[in-house]
Structures are given as structure tokens and as C-alpha cells.
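Colleague: mind folding the following:
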Amino acid sequence: MTAGAAAAVPPTHLAVLRLLADGELHSGEAIAARLGLSRTAVWKALEKLAGLGIEVATLRGRGYRLVEPLELLDAGRIQAGLSAGARARLGGVEVHASLGSTNSHLMELAKHGVAGGRVCLAEHQERGRGRHGRTWVSPFGRSLLLSVLWRYDFGIAGLAGLSLAAGAAVADALRAQGVADIALKWPNDLLWHGRKLAGLLLEAAGEAHGSSHVVIGLGLNLSLTPRQAAEIDQPWVDLATALGRPAGRIERNRLAATLIEALIEALDRFGREGLAPFLPLWEASDPYRGEPIAILIGSRTIDGIHGGIAEDGALRVLTEIGEQTFQAGEVSLRPPRRT
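Modeller: The predicted structure is shown next:
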């Protein structure tokens, strides 16, 4: 997708949202005067925001306010939150109100030679994806949706295990922000008390023995209502719950900078040292080793015991015919039902 997809949220509607983002009461007359709009245009903008899942309270005769304040993402504030080292490796930050998919956007830019280190964030994704083609539910402003493009001077086969390195880095960064009991589920899910908090999606292209590039996408639930999350087809949780604090106290730009920094450092280090330095961090965040699992590969289901992670990032499964390793597949942590 290209930047043009952001037109799904017109500039007028974004301008109204920026005024309301502080959570304070604003009269329709004041909004119209401030932005040079008609009262009808203001009303249409508020209707559009409601359609995006943004809850606007109407106080008859007094005005409008957001039910919860919203810190909108800002490229300048995010870059300012990065260390000098991360900024030096950065290829630019772009923020979109709405985009088809941050991963698809960067993969398209990569085809046209955009330098590595480019970061893309969106307040909302129209076609956000998880693994196996699943839809990633992303109400406007209720998640962190970001992708990072990185280039390597080795072939695509050398990327094995990169999603594990990225997951370990993100888990470590969230733990430093106060998220206790965070767990990693192979190959790229982050769980809290058994429920999905975040997921990673890696897409790569390149030559077998030449150069390659990769886009790593991160989707992190920040604050979802049950109604907004009704389409999620698995147990879920959001960061506000995991931190035990109101969503309004989560500084989205600061958190985005923290996670981008962690991903940039992980991508850079992986290029120099491979997966090895990340394995101890992964294992420290994997409470499922020794537990019964089922791995689904197409129409096949293999039952066994989670035996840990191999040096190349493959999943080790102890089955009735001995240990097997898997580079792909979907893991179920629930013991399979016996018939």
C-alpha cells in the first residue's frame, strides 16, 4: 500500500480529532471557528470519528469531548525519544492516520530502493495482517502498529531465527516498561497470562546468496474494549490491563520510541552476531518448555512436548517417534483432545 491510503481519514476529520484529543470539552461553535469549518462539517467529522471507534461524548448545549484523551502519534516526538545511536541508523519515520498495512507499505517502498531503517506507523490499518493471513484488529488509536525495514548483505536464508530475536527484544523492552509475566510463544507471539498481547509479522525478499531485505511488523494492543475486540478469534489482553493503569496514562509516542529502539538494536545485532545472543533471552521468556503442545502444519497435527528452541530458531518437539524440529507451523498450547 502507498501513502495515499491515508485518505481514508480526511484531513478535516483529523483536525477535529487533534482538537478533541486533550479530552477537554469543546463547543461545536469553537471547533468550527478554530478550524474555519461549518457546523455541518464539524458534525460530519464527529460522525466519521465515531465510525472509526473513537468514542465522543456529546453534552447537550455545551459541546463535545473524547471519552478518553488520546495521544496521537507524532513522527517528531518519536524520533526525539530515540538514542543518538538509533537515530543514526534510522532511515526516517512516517506516521499515517490510516493505511492498508504498514508491512505492505514498506515492502513496496523496498522494491523501489528505499534505504533500510525506515519506520512506518499507523493509527489504524484497513488490512492489517497477522500470521497465516489472519486479520489484525486495530481500532483507531487503540494499538501500536509499526513496521521497520532493514537490509542485509547476506542471502535470505540467513534470516532464519530473526523473528525470535525481534520477539525477545520486544519482550525485554516491555518488561523494562513494567509488564511483568510476559511470555513468548514460538515463533512470534507475546502473551500475558496466556492471552495475546502483541504479535510480530516478518516478510522478506532477496537473493539466495546475495543481499536481502526484511520488514518486521509489530502489533501491540494498548487499550481495547470488548466491543472493539469482538472480532479477535483468540484470548487477548491489552497493555493497559497488563500494566494495571488507565489507557490515558500510556505515553504512546514514548512507548513507540522505546519499541523502535529495541527493534533497531536487535536488527543491527542480528546482522553482526546472528540468533545466538538472543537465545538466552528467549528461553528466559518461554514458560512453555516441557509442556504438551500441538503443532499444526497444513492439515497435519503433530502432538508432543515443547523441547525448546534449536540454535537456528527451529522449534524442538519431543514426539512419540523422537525429537523433531520445525521451522514453520502454528503452535497450540492447549493439550489436544483425545477421542
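Colleague: from here on, contacts and neighbour counts on C-alpha atoms
Modeller: Will do.
Colleague: can you give me the helices for the stretch 1-150 of the chain?
Modeller: Using DSSP state H, counting those that start in this stretch, the helices of the stretch 1-150 of the chain run over 11-20, 28-35, 39-51, 75-80, 84-89, 102-111.
Colleague: the second one - contacts with which helices or strands?
Modeller: Meaning helix 28-35. Using 3 or more Cα pairs under 8 Å, 6 or more residues apart in numbering; DSSP states H and E as the contact criterion, the elements in contact with helix 28-35 are helix 11-20, helix 39-51.
Colleague: buried ones in that helix?
Modeller: Across helix 28-35, burial judged by 16 or more other Cα atoms under 10 Å covers Gly28, Ile31, Ala32.
Colleague: cool, the last one as well?
Modeller: By 16+ other Cα under 10 Å, the buried positions in helix 102-111 come out as Thr102, Asn103, Ser104, His105, Leu106, Met107, Leu109, Ala110.
Colleague: ok, now which ones touch the first one?
Modeller: Thr102 makes contact with Met1, Cys120, Leu121, Ala122, Gln125, Gly128, Leu145, Leu146, Ser147, Gly217, according to Cα atoms under 8 Å, 6 or more residues apart in numbering.
Colleague: how about this one, so we can line them up?
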Amino acid sequence: MQTACRSWHPIDIVRSLESAAPAPLQRVSVLDLCTSTNDYLLSRRPPIKDKFNLCVAAAQSAGRGRHGKTWCSNHRGVYLSVSWRVVSNLTNGGWLLLMTAVRLAESLRVLGISDISIKWPNDLYYKDAKLAGMLIEQRNKTAVMGLGLNIATPPATAPEAKTSWVGLEQTGIAVPRYSELIALVATAALAVGEQIDFDEGKRRFSEFDMLYNRSVEINKQGKKISAVAQGIDRQARLLVDNEGQIDAYGYGEISVHNDGITDRCRQQPL
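Modeller: Sure, this is the predicted structure:
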């Protein structure tokens, strides 16, 4: 296994988190290795009301994304999760996931990454390669948001190197210290309780929407549907134009057709 990070200093990480956290932390766990930071927090008692638990790991042996896909977590990257207490099933998980992606994209743009976009519902892309991803889960009274941000790409000999991944080191920015990156990612996740109305959230998301007015293919339970992406609705579902009919999808595997942008105006209405 390649070293996950060259500057893994738990004390510095905890200090950065405590000074930058926008929400009160009950417990911070800094691990050298775990199966996944989501699993680690889901296996423990939820924090008390209005507080969060946070777990960050140098590497994960079984990191994952949506639909059970593997998230490579043994090269240099930021891998963390936050958990909070819920009293019932999450009904706005899609919205929370999308707004977390927006906050992280905004923070990375401040660092100087201009060509960044969000592929609905949970992936951040730099140009045409995946830079970050996130996953929201719930078990009983514990809700967890996990985030992964690539710093470096996998080595050329790794199987995952065949996929279109990119790290911060390939974006041309001066990459911050590792503890600062962890604080940046954690800040995006810990603001999950922030109240954002639909109009504001839609406006902020539209600045990064990778799919808008592009020909996409939706794979939903083995059924493939070709349509044109048209933004999101109030439940953060993907809206698509299917031969003049607007449909909404809350889940599904999304791929972009090679023909890319349609002949329609690329500007998304706010």
C-alpha cells in the first residue's frame, strides 16, 4: 500500500478541526486505517442532540461510494465522515448531499480551482475527471455524511488508475497543508444543518451543474433512459427532458453521452 499522506500529524489535525469547525464537535477520531469512516461512525453511538462526531482516516481498506462502488482510499487523499443524531428517517438526504457538494465546490474554487463542476448528485469533477465524492447513510438514529477528496492520483500500476480520477496536485493550485485540507472538507460537511432555501440552493448549484442541457443516460434498475438534463427540483431530484416530457429521478446511475452539450442554450435559468 502506498503511504496515504506524507504529513499525517493527528495533533495538528485535531487542532485545525477544533478551530475551524462551524458546528460543535462531541468526539473527533483520527485513525491510521479503518474499513471506512462511515462504517466507523455508524457502528458507534450517535452524538447528543445538536453535536457531531467526526472521523478522519489516513487510509480506508473498504471505502465506498453510491451503488456500492469502491472508492480508492490507499493513495494520498482526505477521507472523513461526520455523524449526527436523527429522530426519524432522513427525508431530505438528497438535498443535504447536494448542498454539501456545493459548499465543497465553493471552497475549492476559493483555493483557485476554476474549472470545477458537480455531477449530480454527489461527485465533484475537475475538467473531465473525478476529484471528490460523498455519500450519506443512516442507521437507526445515526446519520452519516462521508467525503473523499483526492490529493494525488493512484499510481499507474493500480487498477483504479484506469478510471478518470484526478487529484488536487494536478489542478495547478498550491495544495494547502494536509491539516488545512481536512478542516476545509470537514467545514463543508459540518454545515449540513445549515438552512438553505430552494431558490438559493438552486442558484448556487447551477454555478457548478455539470449535466445541465447535456445528453445523459440514466440506468435505473437495469432500464436505460436517454434524455437531456434540466437541473433539479425541490427534492434535489434530477430533472430531465425526455422528448418533451419532464421527469424527475431521485436515484440512478448517470452517464454523459459523448455528444455532450445539446443545441439548446447552455445557460441555466435561475
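Colleague: mind checking the TM-score on these two?
Modeller: The TM-score (TM-score structural alignment, normalised by the length of the second structure) is 0.86; 257 aligned residues with a Cα RMSD of 2.4 Å.
Colleague: picking that back up, distance to Gly244 of the first structure added to the buried residues of helix 28-35 of the first structure, as JSON lines?
Modeller: Converted to JSON lines, the buried residues of helix 28-35 of the first structure look like this (distance: Cα to Cα, whole Å):
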{"residue": "Gly28", "distance to Gly244 of the first structure": "35"}
{"residue": "Ile31", "distance to Gly244 of the first structure": "34"}
{"residue": "Ala32", "distance to Gly244 of the first structure": "38"}
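Colleague: of all the helices of the stretch 1-150 of the first structure, which lies closest to Leu224 of the first structure?
Modeller: helix 39-51 (14.9 Å; Cα to Cα).
Colleague: relative to helix 11-20, how tilted is the closest one?
Modeller: With axes from the mean of the first three to the mean of the last three Cα atoms, to 10 degrees defining the directions, helix 39-51 of the first structure sits at 80 degrees from helix 11-20.
Colleague: contacts for helix 39-51 of the first structure?
Modeller: Taking Cα under 8 Å, 6+ apart as the criterion, the residues outside helix 39-51 of the first structure that touch it are Thr12, His13, Val16, Leu17, Gly28, Glu29, Ile31, Ala32, Glu55, Val56.
Colleague: show me the contacts for the closest residue to Gly206 of the first structure other than its chain neighbours.
Modeller: The shortest distance from Gly206 of the first structure to any non-neighbouring residue, by Cα to Cα, 6 or more residues apart in numbering, is to Ser212 (4.0 Å). In this structure, Ser212 of the first structure makes contact with Arg151, Tyr152, Asp153, Phe154, Gly155, Ile156, Ala204, Ala205, Gly206, judged by Cα under 8 Å, 6+ apart.
Colleague: can you check which helix is longest in the first structure?
Modeller: Ranked by number of residues, the top helix in the first structure under DSSP state H is helix 252-273.
Colleague: which strands and helices sit next to it?
Modeller: The elements that helix 252-273 of the first structure packs onto, with contact taken as 3+ Cα pairs under 8 Å, 6+ apart, are helix 75-80, helix 84-89, strand 143-152, helix 162-176.
Colleague: find me the equivalent region of the helix or strand following the longest one in the second structure.
Modeller: Which is helix 162-176 of the first structure. Using DSSP states H and E, the helix or strand that follows helix 162-176 of the first structure in sequence is strand 182-185. Here strand 182-185 of the first structure aligns to the second structure at residues 116-119, judged by TM-score structural alignment.
Colleague: after superposition, how close is the matching stretch to the first structure?
Modeller: Compared with the first structure after the fit, stretch 116-119 of the second structure shows a mean deviation of 0.4 Å (mean Cα distance after the TM-score superposition for the first structure).
Colleague: tell me which residues are up against that stretch.
Modeller: Counting by Cα under 8 Å, 6+ apart, residues outside stretch 116-119 of the second structure touching it are 101-102, 105, 109, 124-127, 205, 208-211.
Colleague: now which of the residues you listed would you call buried?
Modeller: Neighbour counting with 16+ other Cα under 10 Å marks Ala101, Val102, Ala105, Leu124, Tyr125, Tyr126, Phe205, Phe208, Asp209, Met210, Leu211 as buried within the contacts of stretch 116-119 of the second structure.
Colleague: which of the residues you listed fall within strands?
Modeller: Among these, the residues falling in strands (DSSP state E) are Leu124, Tyr125, Tyr126.
Colleague: mind naming the longest strand for the first structure?
Modeller: Using DSSP E to define each element, the first structure has its longest strand at strand 195-206.
Colleague: list the buried residues for it?
Modeller: Of the residues in strand 195-206 of the first structure, Arg195, Lys196, Leu197, Ala198, Gly199, Leu200, Leu201, Leu202, Ala205, Gly206 count as buried by neighbour count, 16+ other Cα under 10 Å.
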